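*Asks:* generate a structure from the sequence data that follows.
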Amino acid sequence: MLLTIPFTQHLADLTPEEFVRQVLVEKIGVKHLVVGYDYAFGRGRSGSIGFLKEQGVRYGFKVDVFGAVQQQSLVLSSTRVRQALLSGNVDGAVALLGRHFNLEGVVVHGDGRGRGLGFATANLQTTKELLPRNGVYAAIVRYEQQGDCEPCKEYLAVVNVGKKPTFGDHPLTIEAHLLDAQDDLYGEKLRVYFVKRLRDEQKFTSKEELCRAITEDVQRARDILAKTRIIEFREYLTFNG
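*Replies:* Here you go, the predicted model:
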């Protein structure tokens, strides 16, 4: 069973003792609690693991502490993952996550400029809050047809995350140019696995210059993705403690 607790202002204002008593004991009835090595809780993160263990003795629940997860002496954390993605280092994020960073989105209608340039794109609408830094990426896109028993389709892709500065100021968009694809995917869900950052998003002086850049992006993506296997999860982490 997975229990999610909305992080409300009321919850944020609870003291460590109030959190233990009101949430862990009275609402959940906790018997065994597992926390990370740097866990802190309560208002202003003022509750320590030591205090939590004391409360465990008081209320009759066990507390175990999960040690730092390391890879090559590097402590892995959500902060490091976030920093890697916000800098566009999606291949570095693989080492931290143990898998390729990915997002799911629904294909929606765009302005049709990509098709007019000869590079049709699937415009994705996603609820993902954390996105890689604006730029152009080599990616693999998977599409599983609804009700189809066949394995999901997989496409090589060039994905642009950004505001399309060549055509004026646009809202942030995610556009995937699927290589060698002819499917009509409007309204379908696609999952994009980011493999390698190709370049920054740029404002080009002409459509011809943009087309040349996209052609180069496509060739680089083909070269990179030909040697890529999507990693869903990698069991190479070392657990300490």
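
*Asks:* drop to CA atoms for contacts and neighbour counts, all remaining ones
*Replies:* Will do.

*Asks:* what helices and strands are in contact with the helix or strand Leu124 falls within?
*Replies:* Leu124 belongs to strand 122-125 when elements are defined using DSSP states H and E. Helices and strands touching strand 122-125, by 3 or more Cα pairs under 8 Å, 6 or more residues apart in numbering; DSSP states H and E, are strand 102-108, strand 173-178.

*Asks:* next structured bit after it?
*Replies:* Next along the chain after strand 122-125, taking DSSP H and E as the criterion, comes strand 135-143.

*Asks:* return the list of helices and strands in contact with that next one.
*Replies:* Identification of packing neighbours for strand 135-143 by 3+ Cα pairs under 8 Å, 6+ apart yields strand 153-162, strand 189-199, helix 207-225.

*Asks:* let's see this one next to it:
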Amino acid sequence: MIIEGWHQVPEAARGATIALGNMDGVHLGHAAVLRAAHAARPDLKLAALTFEPHPREHFRPDDPPFRLTLLPAKATALAAAGASFVFALPFDDAFAAMTAEAFVEEVLHRGLGAKHLACGPDFAFGHRRGGDVAFLAQEAEKRGMGLSVVPPLLHDGEAISSTRIRRLLQDGYPERAAEKLGRPWEICGPVVHGDKLGRVLGWPTANMWLGRHLEPARGVYAVTVALPDGTEAKGVANVGRRPTLGGDPQTRLETYIFDFAGDLYGQEIGVRLVRFLRPDAKFAGLEELKVAIAQDVEDAKAALG
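*Replies:* The predicted structure follows:
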């Protein structure tokens, strides 16, 4: 359940043990913070507190999109990690100006009635990130709230972080990103109308805009697809701007779903990147493109087993 804000919080959601952070991607490190929050007070409801939009989106709106998970997907992943409630606090100018002490008193203590908190060692909050973990420990103790500070989770000798996962995806290593996420990285969104060229070529595709999602390495991927009916299908997808067709102003994700017949327009699907097959390429014409797609389909089927 997503609760947007800290005013008039339903009584059922008050008095929880709360994991704090942006939690973009909800990776294995974030899951460890949720586990620590629960382990400290297994008698309480487990909640996660996050900010929406991501503070970086608020302060640097002209940055290229970087999000691993938008709020609905983030809430789904947090629920899968055990959270009963997700507090998505609106991050605006007023919130950005709130002092660190006011955040502890008004939001955590009075607004949410938090009984215990958990976060990573780098968690910072309040105006100009004025509050750190030492300050949080001191202020939480004054108000009878416990605090668990969870060290970063290491994988292959390095700390798991959203930044590292983004870099792996941008470099074309979705399977290495998946090891740190604990699941394949997924782009969720509605299927939009394309120009129906895929149909003409014999490979009808489900088209999606990346929107606020991070743009992974452009090219062709073996994917699995979470369909609206709850089933999962296999497929091959292209992330790019279609250079053979003159180029697009925005990056799109086009997915050919194997053995699928149905209308997905306007419905939400999730495309999960499994393996990077080849970079985006410009072909001399449609015939050459058709041959390449046929090879991509074979390569994706082999990669997916």
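
*Asks:* His109 of the first structure: which of the helices and strands packed on strand 135-143 of the first structure is closest?
*Replies:* strand 189-199 (13.2 Å; Cα to Cα).

*Asks:* show me what that closest one is packed up against.
*Replies:* Strand 189-199 of the first structure sits against helix 90-97, strand 102-108, strand 135-143, helix 207-225, with contacts defined as 3+ Cα pairs under 8 Å, 6+ apart.

*Asks:* contacts for it, please.
*Replies:* 88-91, 100-107, 135-144, 217, 220-221, 224-225, 228, 230 (Cα atoms under 8 Å, 6 or more residues apart in numbering).

*Asks:* what's the angle from that strand to strand 153-162?
*Replies:* Note on geometry: by axes from the mean of the first three to the mean of the last three Cα atoms, to 10 degrees, strand 189-199 of the first structure and strand 153-162 are set 60 degrees apart in direction.

*Asks:* what's strand 189-199 of the first structure aligned against in the second structure?
*Replies:* On the second structure, the counterpart of strand 189-199 of the first structure by TM-score structural alignment is residues 268-278.

*Asks:* in that stretch, which residues are buried?
*Replies:* Glu268, Ile269, Gly270, Val271, Arg272, Leu273, Val274, Arg275, Phe276, Leu277 (16 or more other Cα atoms under 10 Å).

*Asks:* what separation do you get for the fourth one and Ala303 of the second structure?
*Replies:* The reference is to Val271 of the second structure. For Val271 of the second structure, the distance to Ala303 of the second structure (Cα to Cα, to the nearest Å) stands at 16 Å.

*Asks:* again with the last one
*Replies:* Using Cα to Cα, one gets 9 Å for the distance from Leu277 of the second structure to Ala303 of the second structure.

*Asks:* common neighbours of these two, please.
*Replies:* With Cα under 8 Å, 6+ apart, Leu277 of the second structure and Ala303 have common neighbours Ala222.

*Asks:* how many neighbouring residues does the aligned residue in the second structure for Gly116 of the first structure have?
*Replies:* In the second structure, Gly116 of the first structure lines up with Val200, judged by TM-score structural alignment. Using other Cα atoms under 10 Å, Val200 of the second structure is surrounded by 9 other residues.

*Asks:* check Met1 of the first structure too.
*Replies:* For Met1 of the first structure, the count of nearby residues is 3 (other Cα under 10 Å).

*Asks:* for Arg45 of the first structure, same thing?
*Replies:* 12.

*Asks:* leaving out the residues flanking it, which one is nearest to the equivalent of it over in the second structure?
*Replies:* Arg45 of the first structure maps onto Arg129 of the second structure when the alignment is built from TM-score structural alignment. Excluding the flanking residues, the one nearest Arg129 of the second structure by Cα to Cα, 6 or more residues apart in numbering is Ala100, at 7.5 Å.
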